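*Asks:* sequence and predicted model, in that order:
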Amino acid sequence: MGEVEPETVQTARGRAAREHLPRRALAALGTDRPGRDPVSEVLAQEVDRLPDLLPLRHTRMAASPLAFYRGTAGLMTADLAGAAHTGLRAQLCGDAHLSNFGVFGTPERRLVFDLNDFDETHPGPFEWDVKRLVASIELAGRALGLDADARRRACARTAREYRQTIRTFAEARAVDVWYESLDAADVGLGDRLGLDRTARRGWQRLTSRATSRDHRHAAARLTTLTPDGERRFVADPPLLVPATSYLGPAEAVTFREGIADLVGQWRASLPADRRHLAAQYRVVDVARKVVGVGSVGTRAWVLLLVGASSDDVLVLQAKEARASVLEAHLPPGAYDHPGRRVVEGQRLMQAASDVFLGWQDGIGLDGVPRAYYVRQLRDWKGAVDVARIRPEALVPYGRACAWTLARAHARSGERIAIAAYLGASSRADEAFAQFATTYADQVERDHAAFTAAVADGDVGS
């Protein structure tokens, strides 16, 4: 590993980046790239997904421009790569829209607010994540019926929160940045984010629900006890389909071998103390589960594990890890294994990660080796329904997301150089807000083209 650069060198590099990309140029789009076709690019990303789930994916994406945006991280990444960037690096989420933040429990049983989706994580220019976030603010504002001025203020305020937070972290000790987190249950959080009384009550309901969503809750909702006293998943097709319900005898043998291999490799990827914990549970059932919008069609399994008694249960999610959409446009990262890329990126960006977070290769039902990462399905997890929040809550929620993103970038990237580039003025804030407006316009046009293709039968539904 190389030595850490002096602060003066990092500051100089950040300021020099303004010569390469002036802050006002952060508003530029890369959508005029040759051959841009949103429909064909969406379909190209569906290669090797489960075909029976693609109509559900298309239906969910067609529901609104915001839903379409959630499923098109690859399209936006290609657009971002079509314009100049700062070259100032951080570990990127790669899909940092509003719905990919939420609350979850730490190993110490604290409830924190953080990023919660790392399927696309990869090192890259910090502003790509910020643009992904502010454009989702603009789209959410449109869905909530906010006028153009209110949306512009929300986007600029989100960008300002990111800028001010990264500048604060640039002046902090690296170890202090590492320990920072946003405590979701902190009574002072409402004052910090500017929440009014109604918004505070809504936040309290969210955190209260999150702490009730644990393994017992998951088991109660997703499983039942059979007459012989064994716990099994309950079918709810197409959202939850037990593997045993559609496997023939030969497939069942291949599947059981694949699951055994998957679980063994997952345990081996855990630290020693957590391997000891995981070894106290055995897998008793597996089901395919539909998750999210952009992920629909990828292979996602839920694994039911039982300990010494039938009420000692764990519900884990094994989700297929594919190449990040960022990889086609950026230098290679440190990890060739897609599952490890997701896990290591998550550990680097999150304040605290799931104790069962690990990775492995597995065998699909078609006998093809695939990479997966594993985490708990529900463990004090909760998320805001962005399409249904009160309009006045958009700004404080955007601020919470921006603070969290800046903290993740400060932990993983060139925080001093990024802070020096963004500076003390509002130039970057306004440029990001302008980008959000113009890119949201593009998303609405892309969504219209996609829904038309669905209606014409060119895209399955």
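*Replies:* Looks like it came in fine. Predicted model, so just to flag it, every value in this text is computed and none were measured.
*Asks:* going by C-alpha atoms from here, please, whenever you check contacts or count neighbours.
*Replies:* Fine.
*Asks:* report the buried residues of the stretch of helix or strand Arg221 belongs to.
*Replies:* For Arg221, the enclosing helix or strand under DSSP states H and E is helix 215-222. By 16 or more other Cα atoms under 10 Å, the buried positions in helix 215-222 come out as His215, Arg216, Ala218, Ala219, Leu222.
*Asks:* check contacts around the second one.
*Replies:* Yep, that's Arg216 we're talking about. The contact partners of Arg216, taken as Cα atoms under 8 Å, 6 or more residues apart in numbering, are Asp311, Val313.
*Asks:* pull the number of nearby residues for Ala308.
*Replies:* 10 (other Cα atoms under 10 Å).
*Asks:* again, but for Arg89
*Replies:* For Arg89, using other Cα under 10 Å, the count is 18.
*Asks:* I'd assumed Asp129 was in contact with it.
*Replies:* No. With contact defined as Cα atoms under 8 Å, Arg89 does not reach Asp129; the gap is 10.9 Å.
*Asks:* so how far is stretch 280-292 off the chain centroid?
*Replies:* 21 Å (Cα atoms, centre = their mean, to the nearest Å).
*Asks:* which parts of the stretch 1-150 of the chain are helices?
*Replies:* 7-20, 38-44, 54-62, 65-70, 73-81, 126-143, 148-170 (DSSP state H, counting those that start in this stretch).
*Asks:* tabulate those (a markdown table), appending mean neighbour count and distance to Thr254.
*Replies:* Listed next are the helices of the stretch 1-150 of the chain as a markdown table, based on neighbours: other Cα atoms under 10 Å; distance: least, Cα to Cα, whole Å:
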| stretch | mean neighbour count | distance to Thr254 |
| --- | --- | --- |
| helix 7-20 | 16 | 53 |
| helix 38-44 | 15 | 29 |
| helix 54-62 | 20 | 25 |
| helix 65-70 | 24 | 34 |
| helix 73-81 | 21 | 33 |
| helix 126-143 | 25 | 40 |
| helix 148-170 | 22 | 48 |
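*Asks:* got those as TSV, with distance to Leu98 columns?
*Replies:* What follows is these, written out as TSV (distance: least, Cα to Cα, whole Å):
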stretch	distance to Leu98
helix 7-20	27
helix 38-44	21
helix 54-62	16
helix 65-70	9
helix 73-81	13
helix 126-143	6
helix 148-170	11
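*Asks:* let's bring in a second model and compare:
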Amino acid sequence: MFSSSEEIKNFNKNRLPWALQLKYEAMLENAFRFFRGTCHLFYQRLSKLKNMPKSPVGWICGDLHLENFGSYRGGNNLVYFDLNDFDEAIKAPVLWEVLRLVTSIFIAFQTLEIDADQSMNMALLFIKSYRNTLLSGKETNIDPRTAKGIVSSFLKSAEKSSSAQLLKKRAVKKGQSVQLNTKHERHFKLDKELKSQLSEHMQKWLGENSYSPYNYKVKDVVYRLAGTGSLGQKRYLFLLKITLKKEGYLLIDMKEAFPSALLPHIKTVQPKWKNEAERIITVQKHMQHVSSALLSYSIFNGASYVMQELQPVKDTIRFKLIREQYRDMYQVIDAMGMLTASSQLRSSGLNGAATKDELIKFAQNTDWQQEVIQLASQQAGLTCTDYANFEKDYREGFYGL
């Protein structure tokens, strides 16, 4: 018998216990936050469906939902709106990605108490935009010059964000030195030994890795909380200072890489990666138009970590702020459909993924569209049931409280 609470507890058993409790608390917020934190439950069910439409095998980010699109500054210093989370990235049927996103529309809109008809319209719009982009055979990207409506406003605002503003939020000045702010709600102190080991590791990475920034020295490091699904993984934030100038700081995020939650539920043969971090950054570079600055990986105490610059612009569009603005919502969902298909076209033919011709041929068929809508609606209902069970079991102490 399927027990979602048992599955959740088992899936998260290797995470830091104190941070895992924060994850469970975050998942209590609503059904959508729960959905974000239980990717493994979704694919466990999906892999057992007998009526899942067939689709070509390609690269997917694996955990696509409405808040895994956002702005970031690429390695070319330009701002983009794109898919931005690849922890679960894997080679799989491309419709798995579509079904998860459409399911997220139904759950998020219900959570926000948006009319069911509007939810259905947005789901149909996403599929239409996705299909039309595949049919074109040409991937596109969204930057401040090409964005429309609220996405354009979002990116133009993001362009104005600066590293100085980010540093002001994350760091404090103590005497003549600058340190990371341990009073920040997302920062936690490390014990002296681990802090020393991490500082030494980062300094070595700076000196040996071709992707690392030049002429910087480690000044401070803290444990960092971020996201929902990844809460409980080891994650650190480093403050670096440039050595050739009096002022000049850089923030580096170092995040432990776990195996994809989809892996136990998929039969598709995967490439032989050196480690999980290599998988994440390789697929990210395959799928994004331009990847974020300093994207690389390192090995610390036997585990692999994704390394990248913590940026002043990396945010998601908050749907609760545009719930009454139908035109804005339309433009965002339309962009998301286009970007999802573009990421699959961009990564087509790489490491055994379906070719563009195969993706175009698939898009010419329309039979799968209504089936995806029906399955997504069913999965949304099952997720809400899981959430209710999770909430009950959490209150009764099943999760260790």
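*Replies:* Sure, I can see it. Not measured: the values here are computed from a predicted model.
*Asks:* coming back round to it: ok, average deviation of the helix holding Arg221 of structure 1 from structure 2?
*Replies:* When structure 2 is overlaid, helix 215-222 of structure 1 sits 1.4 Å from its aligned residues on average, using mean Cα distance after the TM-score superposition for structure 1.
*Asks:* what range in structure 2 does that helix sit on?
*Replies:* On structure 2, the counterpart of helix 215-222 of structure 1 by TM-score structural alignment is residues 163-170.
*Asks:* what do you get for stretch 433-443 of structure 1?
*Replies:* Against structure 2, stretch 433-443 of structure 1 falls on residues 373-383 (TM-score structural alignment).
*Asks:* and the residue nearest to the spatial centre of structure 2, what does it touch?
*Replies:* When Cα atoms, centre = their mean is applied to structure 2, the residue found nearest the centroid is Asp85 (2.2 Å). By Cα under 8 Å, 6+ apart, the residues touching Asp85 of structure 2 are Cys61, Asp63, Leu64, Asn68, Phe69.
*Asks:* what does it correspond to in structure 1?
*Replies:* In structure 1, Asp85 of structure 2 lands on Asp117 (TM-score structural alignment).
*Asks:* rewinding a little: out of the contacts of Asp85 of structure 2, which is nearest to Thr38 of structure 2?
*Replies:* Asp63 (9.6 Å; Cα to Cα).
*Asks:* number of residues surrounding that closest one?
*Replies:* 29.
*Asks:* that one contacts Cys39, correct?
*Replies:* Yes. In terms of Cα under 8 Å, Asp63 of structure 2 counts as a neighbour of Cys39; the distance is 6.5 Å.
*Asks:* aligned partner of Ser347 of structure 2 in structure 1?
*Replies:* Aligned partner of Ser347 of structure 2 by TM-score structural alignment: Ser412.
*Asks:* which stretches of the stretch 301-450 of structure 1 form strands?
*Replies:* Remark: strands assigned in the stretch 301-450 of structure 1 by DSSP state E, counting those that start in this stretch are 313-320, 358-363, 369-376.
*Asks:* what is the burial count for the counterpart of Lys48 of structure 2 in structure 1?
*Replies:* Under the alignment (TM-score structural alignment), Lys48 of structure 2 pairs with Gly82 in structure 1. Neighbour count for Gly82 of structure 1, taken as other Cα under 10 Å: 17.
*Asks:* what do you get for Asp52 of structure 1?
*Replies:* 11.
*Asks:* contacting residues around it?
*Replies:* Asp52 of structure 1 neighbours (Cα under 8 Å, 6+ apart): Gly297.
*Asks:* and if we set it to 6 Å?
*Replies:* Applying Cα atoms under 6 Å, 6 or more residues apart in numbering to Asp52 of structure 1 gives no contacts.
*Asks:* same check, this time on Gln376 of structure 1
*Replies:* Leu316, Gln317.
*Asks:* how close does it sit to Pro332 of structure 1?
*Replies:* Separation of Gln376 of structure 1 from Pro332 of structure 1 (Cα to Cα, to the nearest Å): 29 Å.
*Asks:* also Val306 of structure 1?
*Replies:* 39 Å.
*Asks:* go on, Arg282 of structure 1?
*Replies:* 37 Å.
*Asks:* more crowded one of the two?
*Replies:* Neighbour comparison, Arg282 of structure 1 and Pro332: the larger count goes to Arg282, with 16 against 13 (by other Cα under 10 Å).
*Asks:* quick one: what's aligned to the more buried one in structure 2?
*Replies:* That one, Arg282 of structure 1, aligns with Lys217 by TM-score structural alignment.
*Asks:* so that match belongs to a strand, correct?
*Replies:* Yes. Under DSSP: H, G, I helix; E, B strand; the rest coil, Lys217 of structure 2 sits within a strand.
*Asks:* quick check: it touching Phe238?
*Replies:* No. Here Lys217 of structure 2 lies out of contact with Phe238, judged by Cα atoms under 6 Å, at a distance of 10.1 Å.
*Asks:* returning to what we had before: contact partners for the match of Arg282 of structure 1?
*Replies:* Contact analysis of Lys217 of structure 2 by Cα under 6 Å, 6+ apart lists Leu240, Lys241.
*Asks:* ditto for the one 10 residues further on
*Replies:* Taking Cα under 6 Å, 6+ apart as the contact definition, Gly227 of structure 2 lies against nothing.
*Asks:* what do we get in structure 1 for it?
*Replies:* In structure 1, Gly227 of structure 2 lands on Gly292 (TM-score structural alignment).
*Asks:* do the same with Asn275 of structure 2
*Replies:* Match for Asn275 of structure 2 (TM-score structural alignment): His337.
*Asks:* could you measure from the residue lying closest to its match once chain neighbours are set aside over to Arg341 of structure 1?
*Replies:* Leaving aside its chain neighbours, His337 of structure 1 sits nearest to Ala371 (7.2 Å; criterion: Cα to Cα, 6 or more residues apart in numbering). Here Ala371 of structure 1 is placed at a distance of 10 Å from Arg341 of structure 1 (Cα to Cα).
*Asks:* lovely, talk soon.
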